[in-house]
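Student: my questions concern the predicted model and sequence given below.
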Amino acid sequence: MKQILRSYDFGLLAIILLLSIFGLLMVYSSSFAFAEIKHGNPQYFFTKQLMWLIIGLTLFFFVSIFPYQLYGRWIIPIVFLTFLLLIAVLIPGVGIERNYSQRWLGAGPLIFQPSELAKIAFIVYFSKVYTNKQKDIESFTKGVLPPLIILGAGFGLILIQPDLGTGTSILLACGMILSVSGIRQVHFWSLAGTAAAGVAVLAFSASYRLERLTSFVNPFADPDGSGFQLVNSYLSIGTGGVTGTGLANSVQKLGYLPEAHTDFIMAIVAEELGFLGVAMTMILYLLLLFKGFHIFQKTENPFGRLLALGFTFQIISQAMINLGAVTGMLPITGITLPLISYGGTSMVITFISLGIMMNISLQQNYRLKYKKAGNTTPPNRVKGEKTYHSPVWNG
């Protein structure tokens, strides 16, 4: 236990706790009026978010001491299970439909979103496959194409739900992994251009997506219809000014701004805490970005490096997509703000992703401390992993 504590990345832990505690506070502030009207309990969403926060933190601490290399060994059943769940959610009577989208599985209050699990599955899959395919990485057909076919099939299933926002965030994270895996530049940029064109075509292919695009370009053309949410988001942001109206003093959350505690929680942050509150949140995400890249740079295990980069970019890109939608810089996709927005599945999956990053950092820190002490490389305790070193298993 002492070795674990000495190698633990407390800087990463501090950023995670600050974001999640701030998110819990803002979920209560942005939802108590709506919760009172809809459920007769102003603490309804706060209590549920607190429960998910406790579950998420528990899983985070467990995953942080669980050897990340084992995910690579189990990647086939992980991907297979993910595909089964993505298919199951589309079966009538099995998948749960909400707001014209069929994205959930479960019963009663216990429901989850399989596309959230796909974030972890495809990042682990890409990291492991491209680590193993280094000898064929310059060959498009042998080294690059096979994993892309699997990713394309998963993306298609997520799109049918429909959930273009989550699918796009997965594409971006996998694209980042691909970009540093040693792929030839001509292959990477050709694929990037094709993916961008494909997402653009999909965005214009459905009426509801086209409506979101047109409202994003000019929300005031239909302020009571397709532009309603963004117009009220602008009002929240504009009202906040530099210091905000004060915590819990938002007017827009009183039935004017839809999804105030979920997708558009940042607009309430801007209204109640002003520019200073937004700047503080952005600084925390930037610190998380720098911490993730630091773990990527210091990690010697190729699989761990790609995992750290993939999870970092997925979480930060999701945050940027959400913030872009709230400010009108990007179309509204319905994607949540990591660790801050209300939502159980999203929070738990984000904590698991961060737990894997913590384990990567913990193992590398332990290895460096072991070498600085003048010792030789610790003995390998996981079959087939030459660079696996963990205080959990090495005592």
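Tutor: Ah, there it is.
Student: rest of the way, CA atoms for contacts and neighbours
Tutor: Noted.
Student: which residue, other than its chain neighbours, is closest to His187?
Tutor: Leaving aside its sequence neighbours, His187 sits nearest to Phe140 (Cα to Cα, 6 or more residues apart in numbering; 7.2 Å).
Student: for that neighbour, give its distance to Ile265.
Tutor: According to Cα to Cα, to the nearest Å, Phe140 and Ile265 sit 42 Å apart.
Student: helix or strand: which one has the residue lying closest to Gly310 once chain neighbours are set aside?
Tutor: Distances taken as Cα to Cα, 6+ apart put Ala173 closest to Gly310, at 5.2 Å, once the chain neighbours are dropped. Using DSSP states H and E, Ala173 sits within helix 164-179.
Student: against which helices or strands is the helix or strand following that helix packed?
Tutor: Remark: after helix 164-179, the chain's next helix or strand is helix 185-205, criterion DSSP H and E. Applying 3 or more Cα pairs under 8 Å, 6 or more residues apart in numbering; DSSP states H and E, one finds that helix 185-205 makes contact with helix 164-179, helix 207-217.
Student: which of the ones you listed is buried the deepest?
Tutor: Highest mean neighbour count among the helices and strands packed on helix 185-205 (mean count of other Cα atoms under 10 Å): helix 164-179, with a mean of 22.
Student: alright, now check it against this:
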Amino acid sequence: MINNTLSKLFKGDKVIWMVFFFLCIISIVEVFSASSQLAYKGGSYLSPMFKHIFLLILGIFCMIITLNIQCRYFKVALPFLLIVSIITLGAVLAAGQNINGGSRWLNIFGLSFQPSEIAKGTMVLATAQIYSVLQTDNGADKNAFKWVMGLSIAILALICGENLSTAALLFLVIVMMMFIGRTPYSQLGKLLGVVTLLGVAVIFFIMAFGKDVNEEKKLLAAHNVTVVSDDKDDLFEKRPWFLKRADTWKTRIDKFMNSKDIPPDSVDLDKDAQVSYANIAIASSNVIGKGPGNSEQRDFLSQAFSDFIYAIIIEEMGIIGAGGVAFLYIILLFRTAKIANQCENNFPAFLAMGLALMLVTQALFNMCVAVGLAPVTGQPLPLISKGGTSTVINCVYIGVILSISRSAKKRTPAANAQPAAV
């Protein structure tokens, strides 16, 4: 009786379910351990964990609803999601709520959320729909590339102003979906050429017109000027919003490019707090780690429960535990690839792979930031980091993959190698 009830509730691919639950368990343990700063500010060491558990329960509830929807109905939601994404992203640019130096949040009826999280899934859904409709026996129709690029430019332009890293990662996922969708190599080659030139131009603009916050502070200190606030408006007055973001980007690029091995006693913990304490956490972990809840750097590392939670995982669970977390994302990607390969139609296959690539790419980038292989950004670790919008939306993305695993029409052994166009 109980087994029948559980099987009806937890539908879809069992391996995806197992990966999801392992990530949730790791998330609860590590968020509880890494939230000492929030516990101190709130006066309760259990409050951050209970709030995170509530968000996970809400996410699981949304995930169960999503997995019970037939995958073909996701196409119906595309026009509505596009309208919502464009309106909310535009509202963020006009009146976004500033948190941790970025106006990426929108406050509606007292609830804050990041429209970019919804826009990411919307773009993956749109790309999957376009490439499934315009798929031919010889690959994707050339018009598919034009439609996807048109939508991408519109959505990414609204995201990149305040969240360049999210826009870049989303664009990378779209390019990978184009490759999976059999876009003509001539179009992909031209796209990569244009992107390369545009990337060089953006970096030149940032380095030419942006100001390094740390260098500006040093200059002010040399003239005996004390900066009371970390707000860049105190340093760079009357600068347009796009130049203020350029300041942030240049500071991060300079810090990453100028990183070098220096003696421990020469490290400036005030200037490079995040990177320094993350390095200390990793260096002190050894192979097996200090054990769950025994992190020492969580009290000093800013955003230890979010952007740098992987550093805390390494410190507490060691190289073995950190490798295990990375392996869970690899299983998620390859299991989703198997689900997509079994689909008879293109749309569910492209959608499942797009969502999996988005989750795994973001996870990989977060890990690279934590270990010093990429510049510091605000990308959380999917399904593990403490968050509001991202936690619930990522659960919905898993729900979509589970829906495809159970409701998408499967190919028969005698079917052609390529899925049929929808």
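Tutor: Done, it's in. Since we're looking at a predicted model, the values are computed, not measured.
Student: need the TM-score between these chains.
Tutor: Here the TM-score for the pair of chains, by TM-score structural alignment, normalised by the length of structure 1, is 0.86; 366 aligned residues with a Cα RMSD of 2.5 Å.
Student: and Phe140 and Ile265 of structure 1? which has more neighbours close in?
Tutor: Neighbours per residue (other Cα atoms under 10 Å) separate Phe140 of structure 1 from Ile265, with Ile265 holding more: 30 against 14.
Student: flag every buried residue along stretch 4-17 of structure 2.
Tutor: Going by neighbour count (16 or more other Cα atoms under 10 Å), the buried part of stretch 4-17 of structure 2 is 11-13, 16-17.
Student: in those residues, find the pair that's most separated.
Tutor: Longest distance between any two of the buried residues of stretch 4-17 of structure 2 is 10.4 Å, between Lys11 and Ile16; criterion Cα to Cα.
Student: what sits in contact with each of these two?
Tutor: Listed as contacting both Lys11 of structure 2 and Ile16 by Cα atoms under 8 Å, 6 or more residues apart in numbering are Leu402.
Student: now do the contacts for the residue nearest to Gly310 of structure 1.
Tutor: Taking Cα under 8 Å, 6+ apart, we find Ala173 of structure 1 in contact with 123, 310-311, 313-314, 317.
Student: separation between it and Phe122 of structure 1?
Tutor: From Ala173 of structure 1 across to Phe122 of structure 1, the span is 9 Å (Cα to Cα).
Student: equivalent analysis for Gly143 of structure 1, please.
Tutor: 16 Å.
Student: these two: who's more crowded?
Tutor: Neighbours were counted for Gly143 of structure 1 and for Phe122 using other Cα under 10 Å; Phe122 has more, 25 against 19.
Student: for that one, give me its contacts.
Tutor: 79, 151, 170, 174.
Student: any idea which helix or strand comes after the top strand by length along structure 2?
Tutor: Looking across structure 2 with DSSP state E, the single longest strand is strand 102-108. Going down the chain from strand 102-108 of structure 2, the next helix or strand is strand 111-113, by DSSP H and E.
Student: starting at the chain centroid, how far to that next one?
Tutor: Centroid separation for strand 111-113 of structure 2 versus its chain: 17 Å, with Cα atoms, centre = their mean, to the nearest Å.
Student: let me know the closest of the buried residues of stretch 4-17 of structure 2 to Thr196 of structure 2.
Tutor: Comparing these against Thr196 of structure 2 with Cα to Cα places Ile16 closest, at 35.9 Å.
Student: now do the contacts for the closest one.
Tutor: Going by Cα under 8 Å, 6+ apart, the list of residues near Ile16 of structure 2 reads 332, 335-336, 402.
Student: checking the counterpart of it in structure 1 next. Helix, strand or coil?
Tutor: Aligned by TM-score structural alignment, Ile16 of structure 2 pairs with Leu12 of structure 1. In three-state terms, and counting by DSSP: H, G, I helix; E, B strand; the rest coil, Leu12 of structure 1 is helix.
Student: with that, I have no additional questions.
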